[in-house]
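In: please work out how this folds:
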Amino acid sequence: MDSLTSDDLAIRPIRAEDWPAVKELRLAALRDPLAHLAFLETYEQAAERSDAFWQERAAGSGEGGTGARQFVAEGADGQWAGSVTVLVEEAGTTDWAGFPVERRQGHVVGVYVRPEHRGSGLTKALFDAALEWAWGIGLERLRLIVHEDNKRAQGFYRKAGFVPSGLTVPLPGAPEQTELEFVLERG
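Out: As a prediction, the model looks like this:
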């Protein structure tokens, strides 16, 4: 599944051997000034993880996997400009916050585009690849959780067709702040 954006970046699923780039992009995302609104993990927590963790993460969400898929935008120079991951949640299980999963769905996580590529249409291209994969494996809906104060992300998600479900999730360690669930039904 290769496609090009206007920035001449190829959108593709990661491969297991991409683990060093997976680690580098995640650490870059966690150094972003808005990381505290976008991610539940800190830079320090991620930086302490072993290479084995990153290898397992890349193998689990790489090309050929069915439980998750991470897509990246890769330049001709091999530099990654952005990423999005879809985790498959099976009906009858519980999600990361302890809520029941009522149907087979995807949970969009790890959305990040480097600052120099923001506003270029790259996030849309990444989401298009993620949606194609999710619908292609028969997921019934996609959902994501976004911080209540992350208005820029909320604006993009609405533009991409996601709508608030009404579910709010208190942040671990900061129950006075909440995350909002947005959903997109298969249509």
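In: for the rest of this, base every contact and every neighbour count on C-alpha atoms.
Out: Fine.
In: for the helix of greatest length in the chain, packing partners?
Out: As assigned by DSSP state H, the longest helix anywhere in the chain is helix 122-136. Judged by 3 or more Cα pairs under 8 Å, 6 or more residues apart in numbering; DSSP states H and E, helix 122-136 is in contact with strand 10-13, strand 68-74, strand 80-89, strand 105-113.
In: could the ones you listed go into a markdown table alongside mean neighbour count and distance to Leu4?
Out: Shown next, in a markdown table, are the helices and strands packed on helix 122-136 (neighbours: other Cα atoms under 10 Å; distance: least, Cα to Cα, whole Å):
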| stretch | mean neighbour count | distance to Leu4 |
| --- | --- | --- |
| strand 10-13 | 24 | 5 |
| strand 68-74 | 26 | 9 |
| strand 80-89 | 23 | 13 |
| strand 105-113 | 22 | 15 |
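In: quick one, what contacts Thr123?
Out: With contact set as Cα atoms under 8 Å, 6 or more residues apart in numbering, Thr123 has these partners: Gly82, Tyr112, Val113.
In: let's see this one next to it:
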Amino acid sequence: MEYVIRPVRAEEWAKARELRLAALQDPLSAIAFLELYEKAVAQPDSFWQRRTADAATGREVVQFIAEAPDGRWDGTLSVLVEHPGDEPKVGKPASVEQTHVVAVFVRSEARGAGVAEKLIRAGLEWSWALAAPPVERVRLIFHADNGRAEALYRRVGFVPSGDPAPVPGNEMALEYEIRRQGVSSPTHRAPGATK
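Out: Below you'll find the model as predicted:
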């Protein structure tokens, strides 16, 4: 199946909500996400509208989705911009301009089709295309018991950062990174929809 990988649009908040709630019901959600289903499902529509609108701007956060030919969303990934000196949302403060890949999820029926790799590549392309100032590093944090995630991240080029990733209540957090190579990255392309 051919998926379109593209940024979310503000008016698609209901679909963004449905996919996030599906992610939070995944068997690995307890070690993959820093949010509980019970809290997320209780959020009002205004929360989801604001969250999706923020991601749709593509300034400090962007959310990519994997859209099937029938319009169903089978995967998602978000990327946060982190500036040196800013208070981190998770882990330690940034020492360089960087982005942070979070909320990676692919529905079980779509796994094994390369959807997650395509989502991550879109997030990397978006990160490397940021120009003011340019991103030097893309990082992600995952639980040491999430072997499925680790295999995926290694496949797309992430390597251990060499630093522990302090996550409150999660001493099993691992941090992986990809650093920008020179002026342009081998994965650098213009941002936007990809197939």
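In: returning to what we had before: what residues of the longest helix of structure 1 count as buried?
Out: Within helix 122-136 of structure 1, the residues scored as buried using 16 or more other Cα atoms under 10 Å are Leu122, Thr123, Lys124, Ala125, Leu126, Phe127, Ala129, Ala130, Leu131, Trp133, Ala134, Trp135.
In: try stretch 159-176 of structure 1
Out: Per 16+ other Cα under 10 Å, stretch 159-176 of structure 1 contains these buried residues: Phe162, Val163, Pro164, Thr168, Val169.
In: ends of that stretch, how far apart?
Out: One end of stretch 159-176 of structure 1 sits 28 Å from the other (Cα to Cα, to the nearest Å).
In: quick check: the longest helix of structure 1 aligns to which part of structure 2?
Out: Taken onto structure 2 by TM-score structural alignment, helix 122-136 of structure 1 occupies residues 115-129 there.
In: contacts for the longest strand anywhere in structure 1 next, please.
Out: Determined from DSSP state E, the single longest strand within structure 1 is strand 174-185. Applying Cα under 8 Å, 6+ apart, the external contacts of strand 174-185 of structure 1 come out as 140-148, 157, 161-171.
In: if you set the cut-off to 10 Å instead, what comes out?
Out: With contact meaning Cα atoms under 10 Å, 6 or more residues apart in numbering, strand 174-185 of structure 1 is reached by 37-38, 105-108, 131, 135, 139-150, 154, 157-158, 160-172.
In: so which of those belong to helices?
Out: Taking DSSP H, the ones among these that sit in helices are Leu37, Ala38, Leu131, Trp135, Gln154, Tyr157, Arg158.
In: correct me, but Phe103 of structure 1 touches Thr93?
Out: One thing to correct before we go on: residue 103 of structure 1 is Arg, not Phe. Yes: counting by Cα atoms under 10 Å, Thr93 is a contact partner of Arg103 of structure 1 at 9.1 Å.
In: what helix or strand is the residue mapped onto Arg148 of structure 2 from structure 1 on?
Out: Alignment note: Arg148 of structure 2 maps to Arg152 in structure 1; criterion TM-score structural alignment. Arg152 of structure 1 is part of helix 151-159, with elements assigned from DSSP states H and E.
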